[in-house]
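Novice: coordinates only, sequence not included:
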């Protein structure tokens, strides 16, 4: 009888424990997948090499999760415990633990916190310090500095030392390889020497996430890898009948298109003008190539072209020589490469500035002369000289 009572009590206790365990599991699942406790957005910062235990405790301290233990158990159950990605991530209000696991293990660009950006532009470079507000999710500029002016301001210098600071390099379309190398030399969050300037056109304009003390040569190698991949992809998808024998020739054309217009929608039309000229045996007659022959990509020509320069024969003076110049004249972006390999189907063989930032295109010399006359009127109204060579006069 005693043993029967013991067995009965044991079974009762086991049932109670099983019910309690099931209830605990159900509660944990609800806690893990249900709305989180934070009423406001939060910036969650994952340090390099951080453990799941440390991150779970951090989240509980911030009030982003209700239980560090449940967060760890859920991440383990999702098989995400070893997938933490370094960075700073914006977590929306009442985000569930399941959502937070997804955010901090997906990787990608940081979405909150402090970021220091080197922007490499055609006419100027800048180092920006920006902070994002967790409440709004909007970056606000804190400081801006011209790296050629000397040492970084204290705020930027201090920010880039933060272990969770996001460092980026953003390269604009149409920048030359020399300009990129010189800009990289001007910031101290990169390291190492650059043995030589990469070939013109070989670097992809893009945004690059980097770590502090990343080698400059390694960053340039990544730029080159991306540009080669873009060119190969666009070359493979090109239509028949284009006047290019090699991808390099297409890259040269893309660089010309990039320098002739800053309006994305115009690129296929500009490309069509030059493709039509090549196919008709006409010279390209484009100012940016002449300018490159003068500067060799080392800086900007802060004036208009002179008649004497247009009349001087150089490999880059497409008013004087047939066909394409020997090299690209800048680093074109993907859209310019695509335009060079997918030009618009037009009969245009001329274009000139139209006063709005864009260009007026023409099929005949008569139409073109009328467009030039209108541009001269605009120049006169603006008080600009009207006897200088027409910039962009395809």
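Specialist: Received, thanks. It should be emphasised that the depicted structure is a prediction, and the values quoted were computed from it without experimental measurement.

Novice: Please make it C-alpha for all contacts and neighbour counts, starting now.
Specialist: Fine.

Novice: Could you pull out the strands in this protein for me?
Specialist: Along the chain, the stretches classed as strands by DSSP state E are 42-46, 87-91, 114-120, 125-132, 139-145, 166-171, 190-191, 207-210, 214-215, 350-353, 359-362.

Novice: In a markdown table: those, plus mean neighbour count and distance to residue 77.
Specialist: Formatted as a markdown table, the strands of the chain follow (neighbours: other Cα atoms under 10 Å; distance: least, Cα to Cα, whole Å):
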| stretch | mean neighbour count | distance to residue 77 |
| --- | --- | --- |
| strand 42-46 | 23 | 20 |
| strand 87-91 | 23 | 21 |
| strand 114-120 | 23 | 32 |
| strand 125-132 | 20 | 32 |
| strand 139-145 | 15 | 35 |
| strand 166-171 | 22 | 30 |
| strand 190-191 | 18 | 39 |
| strand 207-210 | 15 | 31 |
| strand 214-215 | 16 | 35 |
| strand 350-353 | 23 | 62 |
| strand 359-362 | 21 | 59 |
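
Novice: putting a second one here so we can go through both:
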């Protein structure tokens, strides 16, 4: 796959020189050697919601993206102990770690460390894409990359990424894990609004996420959603072009039909994936449920039998909500999902429009449905007993699979 930017290659630095370099960095915090920071090809200007360009963000982030040694990250995870493993996937494992802070009395910083398999070109490309993309963007609904490591080890090139730790796991875990506490309706809407704002930000800078799904929406201590796992990110079409052509990768059940069928990728391909997740939060079901009767195994085919305006629509709403949701608001959300899922991508709304529609649905919910009092009471349950649970849903080493099934 083509990366969003180009990382200048350089020869691996011997470990002893890296140790000396790290000591020099620690003795002079805030001073960074320009050659140690990924260099980006930023010829084309970008427009951001804040009015700043990608080049501006690059200069700001240059001083904050830390270069770790392999030894540092090994110590942070007790030698990449199995008991600290919080996720895994086709490209490696994710560990919970603790990084010492500058102050002697300050507690260590808890982080999530993704360790990619030493072999594998595809894993390296995804690592490169994440370093280059997350190294220059900063948004409250995009997971924060704290640093990275790239060293020549005994088993090949060691590639690691260090992220902020998301204690409340992924949206997928809360929706589908047996025994997990049920997310109240209002909270589901707020999570999807935050995720939509993150996607709208990416589209504003002409970036296609390409892998939006519930497992890639992480939740922090306050249940603020953050998009993660940017290994498949692509630069969007430029000029008069309507799409980019690329290899068909992603996750089965979430990919837009035009992408699956032709390999043509558009910004609104992400909008389709967002519509799939909207139906996941409405129904509490995965996009593919192999243990269901044949007519119910594919989520999008099943919900077509219960359109938002029909009397039987309530039959598809997540039963764990115990009827504690607004009927009109839920139908409005399903109608928005249907717009996102239009086969013709030109008929789908932009993510900016989706954000505004979600805000309106939330406002309508707050304005008077009888369920609200009970919902607000239940929304105070934050599952604190599980808040520190060891799951990092979006950072599972890149659990994306090739798309070969037409949806």
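Specialist: Great, that's in hand. Predicted model, so just to flag it, every value in this text is computed and none were measured.

Novice: After superposition, what is the TM-score?
Specialist: After superposition, the two chains reach a TM-score (TM-score structural alignment, normalised by the length of the first structure) of 0.27; 178 aligned residues with a Cα RMSD of 7.1 Å.

Novice: I'd like the strands of the first structure as JSON lines, with distance to residue 271 of the first structure appended.
Specialist: Shown next, in JSON lines, are the strands of the first structure (distance: least, Cα to Cα, whole Å):
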{"stretch": "strand 42-46", "distance to residue 271 of the first structure": "45"}
{"stretch": "strand 87-91", "distance to residue 271 of the first structure": "41"}
{"stretch": "strand 114-120", "distance to residue 271 of the first structure": "25"}
{"stretch": "strand 125-132", "distance to residue 271 of the first structure": "28"}
{"stretch": "strand 139-145", "distance to residue 271 of the first structure": "36"}
{"stretch": "strand 166-171", "distance to residue 271 of the first structure": "23"}
{"stretch": "strand 190-191", "distance to residue 271 of the first structure": "37"}
{"stretch": "strand 207-210", "distance to residue 271 of the first structure": "25"}
{"stretch": "strand 214-215", "distance to residue 271 of the first structure": "36"}
{"stretch": "strand 350-353", "distance to residue 271 of the first structure": "11"}
{"stretch": "strand 359-362", "distance to residue 271 of the first structure": "12"}
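
Novice: Could you work out which of those reaches nearest to residue 33 of the first structure?
Specialist: Between residue 33 of the first structure and those, the shortest separation by Cα to Cα is 14.6 Å, and it involves strand 87-91.

Novice: Report the angle between the closest one and strand 166-171.
Specialist: Note on geometry: by axes from the mean of the first three to the mean of the last three Cα atoms, to 10 degrees, strand 87-91 of the first structure and strand 166-171 are set 100 degrees apart in direction.

Novice: coming back round to it: do you know which of the strands of the first structure lies nearest residue 378 of the first structure?
Specialist: With Cα to Cα as the measure, strand 350-353 is the member of those nearest residue 378 of the first structure (9.9 Å).

Novice: mind listing what's buried in the longest helix along the first structure?
Specialist: The longest helix of the first structure (DSSP state H) is helix 2-33. For helix 2-33 of the first structure, the neighbour count (16 or more other Cα atoms under 10 Å) marks 28-29, 31-33 as buried.

Novice: Dump those residues to JSON lines, plus distance to residue 144 of the first structure.
Specialist: Listed next are those as JSON lines, based on distance: Cα to Cα, whole Å:
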{"residue": "28", "distance to residue 144 of the first structure": "47"}
{"residue": "29", "distance to residue 144 of the first structure": "47"}
{"residue": "31", "distance to residue 144 of the first structure": "44"}
{"residue": "32", "distance to residue 144 of the first structure": "42"}
{"residue": "33", "distance to residue 144 of the first structure": "42"}
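
Novice: Report the two of those separated the most.
Specialist: The most widely separated members of these, counting by Cα to Cα, are 28 and 33 (8.6 Å).

Novice: For burial, what's the neighbour tally of residue 159 of the second structure?
Specialist: 23 (other Cα atoms under 10 Å).

Novice: Which element, helix or strand, includes it?
Specialist: Per DSSP states H and E: residue 159 of the second structure is located in strand 156-164.

Novice: Surely residue 362 of the second structure is in a helix?
Specialist: Yes. Counting by DSSP: H, G, I helix; E, B strand; the rest coil, residue 362 of the second structure falls inside a helix.

Novice: looking at it, it is touching residue 185, isn't it?
Specialist: No. Using Cα atoms under 8 Å, residue 362 of the second structure is not in contact with residue 185, being 10.0 Å away.

Novice: where along the stretch 51-200 of the second structure do the helices fall?
Specialist: Under the criterion DSSP state H, counting those that start in this stretch, the stretch 51-200 of the second structure contains helices at 54-62, 70-76, 121-134, 171-176, 185-204.

Novice: a markdown table for those helices, including distance to residue 339 of the second structure?
Specialist: Converted to a markdown table, the helices of the stretch 51-200 of the second structure look like this (distance: least, Cα to Cα, whole Å):
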| stretch | distance to residue 339 of the second structure |
| --- | --- |
| helix 54-62 | 31 |
| helix 70-76 | 45 |
| helix 121-134 | 29 |
| helix 171-176 | 22 |
| helix 185-204 | 15 |
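
Novice: picking that back up, compare residue 362 and residue 185 of the second structure (neighbour count), which wins?
Specialist: residue 185 (25 against 18).

Novice: For residue 356 of the second structure, see how far away the more buried one is.
Specialist: According to Cα to Cα, to the nearest Å, residue 185 of the second structure stands 18 Å off from residue 356 of the second structure.

Novice: next one: residue 75 of the second structure
Specialist: To residue 356 of the second structure, residue 75 of the second structure is 46 Å away according to Cα to Cα.

Novice: what does residue 340 of the second structure give?
Specialist: Residue 340 of the second structure sits 14 Å away from residue 356 of the second structure, taking Cα to Cα as the criterion.

Novice: what about the two, which has more around it?
Specialist: Comparing residue 340 of the second structure with residue 356 by other Cα under 10 Å, the one with more neighbours is residue 340, at 27 against 14.

Novice: Confirm for me that that one is in contact with residue 270.
Specialist: No. Contact criterion Cα under 8 Å: residue 340 of the second structure and residue 270 do not qualify, at 9.1 Å.

Novice: that older thread, name the helices or strands packed onto the longest helix of the first structure?
Specialist: Contacts defined by 3 or more Cα pairs under 8 Å, 6 or more residues apart in numbering; DSSP states H and E place helix 2-33 of the first structure against helix 68-77, helix 97-106.

Novice: Let's have these in a markdown table, adding mean neighbour count.
Specialist: Output for these, formatted as a markdown table (neighbours: other Cα atoms under 10 Å):
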| stretch | mean neighbour count |
| --- | --- |
| helix 68-77 | 19 |
| helix 97-106 | 20 |
